[in-house]
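Asker: how would this look folded up:
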Amino acid sequence: MPVDETKNWTDLTVSAFAALGRGRTNDAARLWLQAAAVVDEATSTASIIAASHSNAGIAHLILENRREADVDFREADERWSEVIESVATLDIPMTGSSSFHFRLATKVPQLLIEAGRRRYRHIAEAAQAITRFNRLFVDADNLASGLVDREARELASTLGEILGSASAEVCLLTMTSERADDATIFSHYNSKIADFAHRQPALASALSADCAAFEKAVALTALLGPRAFSAIERQKENAETRFENSNVTRT
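Answerer: The predicted structure is shown next:
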């Protein structure tokens, strides 16, 4: 993937998270769709393509285009499967934070390579699980039946082991509507990009180009938590109410 294209995609995607963090849901949707538009699927890495389709799926949900959302989520799911399969041949750089790691890399390089590939497979599986969870919102019956909340609990357990129990994703999955207002719910997307900004310089300097793109794609795959989805729906209802009230006032 060309460097300029990667930077454009990253900047637009991060801006989308920032917009959602401020509760500007329609702006976030438009930015995610703009990010998807700059990705050239002929030259981009599968992980970036997967993340882009997954985020575009959320954008379409926000804009109430459920059919388009389903198409993007399906495509993202297929791409994540390709990514997971490709981990078996992923080039893992032999770097370490200490002389012990350096000596270990020279003595048993394959051991460290396989350990690295296991990690990448796990985080790719986490990203695919996020995409599959997001897709549940396409069908309103999944909310009414309680399926979304059940899957949220299971996914929170899985992501807690891979991303950490304090990650933005786990917080979005476990928070309850009684404990948070909309601003607090959306603020977790700000935490997400703050963590991304903190980690990216170190990751980019220590990893190969393929690994850096992999990490970036997973880190920038958005999760639509149940409470976040409810907050987005409330925004739409409030906007409709204001529009109706303004029409009544004019008449």
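
Asker: switch to C-alpha atoms for all contacts and neighbour counts from now on
Answerer: Fine.

Asker: And the helix or strand in which W32 is found, what does it pack against?
Answerer: Assigned by DSSP states H and E, W32 belongs to helix 25-38. Helix 25-38 is packed against helix 3-21, helix 46-62, with contacts defined by 3 or more C-alpha pairs under 8 Å, 6 or more residues apart in numbering; DSSP states H and E.

Asker: out of those, deepest packed?
Answerer: Across those, averaging neighbours per residue (mean count of other C-alpha atoms under 10 Å) puts helix 46-62 on top, at a mean of 28.

Asker: How far does that one sit from its chain's centre?
Answerer: Offset of helix 46-62 from its chain centre (C-alpha atoms, centre = their mean, to the nearest Å): 8 Å.

Asker: And stretch 101-117, by the same measure?
Answerer: For stretch 101-117 - counting by C-alpha atoms, centre = their mean - the centre lies 29 Å from the chain centre.

Asker: Chain neighbours aside, what residue packs nearest to V148?
Answerer: Closest residue in space to V148, ignoring its immediate chain neighbours: N142 at 5.8 Å, by C-alpha to C-alpha, 6 or more residues apart in numbering.

Asker: Next, the structure of the following sequence, for comparison with the previous one:
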Amino acid sequence: MKRFSFSIFVIVVTTFILSMCGVALAHFQVIKPQDNIVEQKEDATIEIKLLFTHPFEQKPMNMKKPEEFGVVVRGQKTDLLNTLKSYEAAPKATAWKTLYSIKRPGDHIFYVSPAPYWEEAEEKYIIHYTKTVVNAFGMEDAWDKPVGLRAEVIPLTRPYGLWAGNVFQGKVIVDGKPAAGADVEVEYYNTDSKVKAPKEPYITQVIKTDERGVFTYAIPWAGWWGFAALTDAPETMKSPSGQDAPIEIGALIWVYAEKAEM
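Answerer: Model (predicted):
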């Protein structure tokens, strides 16, 4: 009987430790175009993927169909929600993708407002308003223009044509106001898990916005990088059990940095 009780104790403790490790993983809404600079008009169709995941560990979660997905070109919004097709990013982890044909020169700001995600381990909802900018045919006209999302990163550095080692700056706006002192989590989209973190704090970099809502980060190597500015919503939502639950509001932007070929 004692042996049985000890076994249950070990299982409970192990489960608790694993659940705490899961909490440590940072959640990121991803909007990842096939390329963020399109130069050839003859073949200007790109694939865009939407995932909710831990980008460094490459551990996707199940993502419901977004509430809003579209693109802004020359100040005009186009709804692309019905173009999305679901696919399996991992077992029991639905993600979404679409093909978009670029027809006009200029900055294309793709954005997504996801459905609220219930995070059981943290007992809260997560809503990450996310965008990325694709430049088409050499016209730079709107990369620093807001989409009008509830929470949004306004780039102060052009978010394409970046070299590894460049500094990226952004301004975080939440409910129309600069978000001062907000945590900004930064992660590398670790394709094929090629980069190994020596210790856990290396996985998610953390910086803070200043009094103007501005953050600064030097991109260390090439690839896709996500910046997630996190704040708490003033309102709550009902949890699956019917309790009032907090909401994490995220303002995210994804940028790509290129390796210099010498």
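
Asker: what's the TM-score here?
Answerer: Once the chains are laid over each other, their TM-score by TM-score structural alignment, normalised by the length of structure 1 reads 0.27; 120 aligned residues with a C-alpha RMSD of 6.4 Å.

Asker: sorry, back to before: would CSV of the helices and strands packed on helix 25-38 of structure 1 with distance to S187 of structure 1 be doable?
Answerer: Below are the helices and strands packed on helix 25-38 of structure 1 laid out as CSV (distance: least, C-alpha to C-alpha, whole Å):
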stretch, distance to S187 of structure 1
helix 3-21, 5
helix 46-62, 17
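
Asker: looking at those helices, which is closest to A115 of structure 1?
Answerer: helix 46-62 (19.7 Å; C-alpha to C-alpha).

Asker: Would you map the helices across structure 1?
Answerer: Ranges of helices within structure 1 are 3-21, 25-38, 46-62, 66-86, 99-107, 109-135, 141-144, 147-162, 168-174, 182-206, 209-219, 226-250, based on DSSP state H.

Asker: scratch that, structure 2 is what I was asking about
Answerer: 2-24.

Asker: Next, count neighbours for the residue nearest to D182 of structure 1 when sequence neighbours are not counted.
Answerer: In space, and not counting its chain neighbours, D182 of structure 1 is closest to A231: 5.7 Å by C-alpha to C-alpha, 6+ apart. By other C-alpha atoms under 10 Å, the residues close to A231 of structure 1 number 20.

Asker: I'd say A231 of structure 1 and T184 touch.
Answerer: No - taking C-alpha atoms under 8 Å as the definition, A231 of structure 1 is not a contact partner of T184, at 10.3 Å.

Asker: Count the neighbours of the residue nearest to V167 of structure 2 when sequence neighbours are not counted for me.
Answerer: Spatial nearest neighbour of V167 of structure 2, excluding adjacent residues (C-alpha to C-alpha, 6+ apart): A218 at 4.1 Å. Neighbourhood size, A218 of structure 2 [other C-alpha under 10 Å]: 11.

Asker: Could you do the one 10 residues further on as well?
Answerer: The number of residues packed near A228 of structure 2 is 28, by other C-alpha under 10 Å.

Asker: ok, now A202 of structure 1?
Answerer: A202 of structure 1 has 10 nearby residues by other C-alpha under 10 Å.

Asker: ok so, going back, contacting residues around the helix holding W32 of structure 1?
Answerer: Residues from elsewhere that reach helix 25-38 of structure 1 (C-alpha atoms under 8 Å, 6 or more residues apart in numbering): 5, 8-10, 12-13, 15-20, 52-53, 55-56, 58-60, 62-63, 232.
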